[in-house]
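> what follows is a predicted protein model with its sequence.
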Amino acid sequence: MLIRFAVTNLLSFKERVEFTMIASSERIHPHHVYRTASRNHPNLVRAAVVYGANSAGKSNFVQAIKTLRQMVVRTWSPETLLPIKRFKLNPSYIQIPSEFEIEFRTQGINYLYSVSATPNVILQERLATTTNSGEKLLFHRTTDSDRKVSVEWGRSFEQIPSKDKQFLDFVCQGTRPNQLFLRESIERNMDYFRDPYMWFRKSLSIIEPTATYRALESRLETDEAFRNFLARVMNVAGTGITDIQMHDVDIHAVEDLPQTILEEIRENMTSDRSVSLRNNLGLRLFITQGADELRAAKLMTIHRDQESATEVSFDINEESDGTQRLFDLVPMLYDLMAEDKQESVYIVDEIGRSLHPHLTGLIFNLHLDEAYRNQSSQLIATTHETNLLDLSSLRRDEIWFVEKRNDGSSDLYSLVDFQPRYDKDVQHDYLLGRYGGIPFIGNVHRLRLPTSKHQEV
């Protein structure tokens, strides 16, 4: 689970800003809080929404977390620049490294991981375990201006065999300047830091506004419980869909599917592989290896004819943009609610894109249902959907704002800072600008085009 995240000098964040999921002392909606058995670990809220005007920095908040995740999970070739984009509206900040700090919980242990980097080099990388009483260092790697690497190991590594310690030193000091040691240790088959690495790779998921869920067709083909859940959500959401099916099709008859792509799939396909893809018309296909030829199935939605009560099949591209968006978000909801799925953290940029406000609310309501209070899963989303700004639905510590400062940088803060009463109309006050995070419209009369009567000669 995410505990907190801080970033400095990245994109529109010039000064350090910090986002936290640590629960405050307020008592409303106690089932929104994941409570730990140990007093050494903080209780965490299971959801958060981030509001802000266009270009205020909401998407940059998501991109900042995505940047750190990319740096951790990817292997970077020596000549590749890291995806570090520093604050550009102050020339002095172009020379200052970007800094990340993230604290998270996985497998019952809290980790604090910090990185300082430029596009060319990792200047500092530090991993520690934490409790409410302090932290214990695991490793601290630094690179000086001459690209010389030094490393400090925590006390727990004083007990390992000297041969293993020498190998750790060798790998850490031999890690490329633009590569994180956390990733390099996994490449070298070390298990010391596998749990924190796997949190970035498996538990942390980021969904951007135009992202599609690539494994949808595969899960529909192989997971009946998931297919039934998807159909139920579509029905409850009022889409008119009563069922979801995969229909076999002749792969050669699929329109707008280039032969070159088919040949590439055919060359790389094996009996234990599958491929999900979309053609340019929006059809979603699931391709496997048949006995003699590639087998293709396409995603179909089922509606019911009201007069004859017969079932009518629709291609997915015949559904509305909002329905198609819902198809890509429901797998996230399924994972957040699944009892056997642990430590899921989903961060969604513009969760309400193409969705009716009631559907955005439905996603949060299902995730935060009291029946799932013990699920170690979190949903964090940026949005403009103000219907969620209601203290009967969310806690104050679950509502955040991003606002553009006068110097063009972004600030990030919580509704907790304002301490509104529980009976306050938070949505109304937000739209009035009392919490910031809204656009301030200038003189609209200046936008009027001149008429011929008033045009200057």
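Good, I have the coordinates. Numbers count the residues shown, from 1 in each chain.

> okay, CA-based contacts and neighbour counts for the rest of this
Fine.

> how many residues are close by residue 92?
Taking other CA atoms under 10 Å as the criterion, the count of residues near residue 92 is 9.

> residue 373 contacts residue 34, doesn't it?
Yes: in this structure, residue 373 sits in contact with residue 34. The criterion is CA atoms under 8 Å, and the distance is 6.5 Å.

> would you list every one of the helices in the stretch 151-300 of the chain?
The residue ranges that make up the helices of the stretch 151-300 of the chain, judged by DSSP state H, counting those that start in this stretch, are 162-174, 181-187, 194-198, 216-222, 224-236, 259-268.

> what comes up buried for the third one?
Neighbour-count burial for helix 194-198, counted by 16 or more other CA atoms under 10 Å, picks out 196, 197, 198.

> could you export these as TSV, including distance to residue 325?
As requested, the buried residues of helix 194-198 are arranged in TSV below (distance: CA to CA, whole Å):
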residue	distance to residue 325
196	31
197	30
198	28
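
> and those, which is closest to residue 81?
Minimum separation from residue 81 among these (CA to CA) is found for residue 197, which lies at 21.2 Å.

> count of neighbours near the nearest residue to that closest one once chain neighbours are set aside?
Leaving aside its chain neighbours, residue 197 sits nearest to residue 182 (6.6 Å; criterion: CA to CA, 6 or more residues apart in numbering). One way to gauge burial is a neighbour count; for residue 182, by other CA under 10 Å, it gives 24.

> ok, residue 355 next?
As a burial measure, residue 355 scores 18 neighbours (other CA under 10 Å).

> setting aside sequence neighbours, what's the nearest residue to it?
residue 322 (4.9 Å).

> residue 137: which element?
Assigning secondary structure by DSSP states H and E places residue 137 in strand 134-143.

> buried ones in that strand?
Applying a neighbour-count criterion of 16+ other CA under 10 Å, the buried positions in strand 134-143 are 137, 138, 139, 140, 141, 142, 143.

> the fifth one touches residue 125, doesn't it?
Yes: contact between residue 141 and residue 125 holds when scored by CA under 8 Å: they sit 5.1 Å apart.

> here's the one I want to compare it with:
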Amino acid sequence: MANHGSLRDSQELNLVPAYDADRPALPVAAIYGANASGKSTVMKAYQFFLGAVRDSQARWLPDEPVKRRPFLLDHDSRREPSSYAVDLLIGGVRYVYGFSAGDRAIEEEWLYSYPKARKRVLFEREGGAVTFGASLTGERAAAERIMRANSLYLSAAAQSGHVVLSAVWEALRAVVVIDDETRQALPTTGSLTAAVFDFFEETGIARAEELLAAADLGVHGLRASQDADPRLIRSAQEVWKEPMPTEISDELKAVIMQSMSKSLRFVHRVGDEEFLLTAEDESAGTKTWLTLVTWALLAIARGTQLWIDEVDVSLHSLLTARLVKLFQSAELNPLGAQLVFTTHDSSLLGTMLGEEVLRRDQIWFVEKDAANGASELYPLSDFKPRKGENFERRYLAGSYGAVPLLPGGAFEDMVEHYWGAHGKAVSA
């Protein structure tokens, strides 16, 4: 990705294992950095990329500008296109897909495959012209006819039902990104409830109760409200899945979600008496844990990606470590689902209860250059760390960068100045 927010120059999050050849890709990657360093920008850049893939043909208006966020702290970057690309593994075949976008149109787009490690061009686009490689069979012209200046050819091909390109589109469509905005919305819109019910269908309610009990949240079980309409649950599940069905209006979607938010009950027991509370009555920690673990288990069941910004919000470190452990296990995660998250929780860099949480090649840092405001994304492996090294201590000591650098005594001096200005001396 390049020229998105504070990511002025091209940055790469490489999920190829550096020390383990048993897996084709890392199951977990953690991104550390100081406040305002650019951690969330990495998430938002990927979120924009996914949104363009999913929605540019179906939902963007024909004359709508491309809602990119170029680097704004120099004049050249404001005018230059923003670029995004990903490596995908689908059915054992590697694909590389990407595009660059200006303010009004998609300027370039490309898709390559690497069967038996040999590059094959599926398509390349410049402006409104698309050229096709010989290996891309099937109906290709239909998508080119409906493609607009501000929409992606891949999105148009998925809309027209191209088999090969739809598979790439579906793989990207399945990625879930949870940021602060979606985290706050989930428990109140009913999306949390829909996700939980979807999970129940495959694993049963007892498993979800185990997850809550394991987190020691004081919740003894989950129940559907007796007045919950099964048809409403199914409708909400369909609304919850992206892309939203075009036949469901925003007004109907809002009604469904409001109703769904009241259909899940959390069971609390005091002595022999049982109390049923709604999601709105529960703590942020309970809702966060249930939301994240539900999405995590759905990702593992489907072999897809889950990205979480600030994974440690409202969660104890041990719960975050447990979430990470689900993805680390080859037995529990046989389809290779991936968890990528940002965090300030340095305890994840160490050991918990005698176990390593994150491996050396799963740790990344983001640091912003104070001189030009541009962020750099780089891995711990650049520092050639030894196995068993105390990464937490070295990180907090500033050995890897990506920590806040504050002048010594800055906060104290500010408070002393405040009291001095109000005629009160502060003794040493």
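That came through, no problem. Every value quoted in this text rests on a predicted model; they were computed, and no experiment measured them.

> TM-score for the pair, please.
The TM-score (TM-score structural alignment, normalised by the length of structure 2) is 0.83; 385 aligned residues with a CA RMSD of 2.6 Å.

> one step back: to residue 89 of structure 1, which of the helices of the stretch 151-300 of structure 1 lies closest?
helix 181-187 (31.5 Å).

> buried set for the closest one?
Residues of helix 181-187 of structure 1 classed as buried by neighbour count (16+ other CA under 10 Å): 181, 182, 183, 184, 185, 186.

> helices or strands next to it in the packing?
In terms of contacts (3 or more CA pairs under 8 Å, 6 or more residues apart in numbering; DSSP states H and E), helix 181-187 of structure 1 is packed against helix 58-73, helix 162-174, helix 194-198.

> average offset between that helix and structure 2?
Superposing on structure 2 places helix 181-187 of structure 1 at an average distance of 1.1 Å from its equivalents, by mean CA distance after the TM-score superposition for structure 1.

> give me the distance from that helix to the chain's centre.
What separates the centre of helix 181-187 of structure 1 from the centre of its chain is 22 Å, taken as CA atoms, centre = their mean, to the nearest Å.

> identify all contacting residues around it.
The list of residues contacting helix 181-187 of structure 1 from outside it, by CA atoms under 8 Å, 6 or more residues apart in numbering, reads 72, 73, 74, 75, 125, 171, 172, 175, 191, 193, 194, 197.

> list only buried entries from those.
The neighbour count (16+ other CA under 10 Å) marks 72, 73, 125, 171, 172, 175, 197 as buried among the contacts of helix 181-187 of structure 1.

> state the distance from the last one to residue 106 of structure 1.
Put plainly, it is residue 197 of structure 1. Summarising the geometry, the distance separating residue 197 of structure 1 from residue 106 of structure 1, computed by CA to CA, to the nearest Å, is 10 Å.

> also the first one?
If you measure residue 72 of structure 1 against residue 106 of structure 1 using CA to CA, the figure is 16 Å.

> how about CSV for the helices and strands packed on helix 181-187 of structure 1, with distance to residue 289 of structure 1 added?
Supplementary listing: those in CSV, determined by distance: least, CA to CA, whole Å:
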stretch, distance to residue 289 of structure 1
helix 58-73, 30
helix 162-174, 41
helix 194-198, 31
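
> for residue 443 of structure 1, which of the ones you listed is the nearest?
Evaluated over these, closeness to residue 443 of structure 1 peaks at helix 58-73, with 25.1 Å, by CA to CA.

> what's the strand holding residue 137 of structure 1 in contact with?
122-130, 149-157, 172, 177.

> now the angle from it to helix 162-174?
Counting by axes from the mean of the first three to the mean of the last three CA atoms, to 10 degrees, strand 134-143 of structure 1 lies at 60 degrees to helix 162-174.

> tell me which of the buried ones among the contacts of helix 181-187 of structure 1 is nearest to residue 327 of structure 1?
Of all those, residue 327 of structure 1 sits closest to residue 73, with 26.6 Å by CA to CA.

> now do the contacts for the alignment partner in structure 2 of the closest one.
Residue correspondence, TM-score structural alignment: residue 73 of structure 1 in this structure matches residue 54 in structure 2. Listed by CA under 8 Å, 6+ apart, the contact set of residue 54 of structure 2 reads 155, 169, 172, 173, 243.

> can you rerun that using 7 Å?
By CA atoms under 7 Å, 6 or more residues apart in numbering, the contact list for residue 54 of structure 2 reads 155, 173.

> now do residue 113 of structure 1
Contacts were defined as CA under 7 Å, 6+ apart; by that measure residue 113 of structure 1 touches 101, 102, 103, 126, 127, 128.

> what's the fifth one aligned with over in structure 2?
Matched by TM-score structural alignment, residue 127 of structure 1 corresponds to residue 111 in structure 2.

> which residue packs closest to its match, ignoring adjacent ones?
In this structure, residue 111 of structure 2 finds its nearest non-sequential neighbour in residue 97, 4.4 Å apart by CA to CA, 6+ apart.

> looks to me like residue 378 of structure 1 is in a strand.
Yes: secondary structure of residue 378 of structure 1, determined by DSSP: H, G, I helix; E, B strand; the rest coil: located in a strand.

> tell me the counterpart of it in structure 2.
Across the two structures, residue 378 of structure 1 finds its equivalent in residue 338 of structure 2, going by TM-score structural alignment.

> now do residue 139 of structure 1
Under the alignment defined by TM-score structural alignment, residue 139 of structure 1 corresponds to residue 123 in structure 2.

> its match and residue 151 of structure 2, how far apart?
Computed with CA to CA, the distance linking residue 123 of structure 2 and residue 151 of structure 2 is 15 Å.
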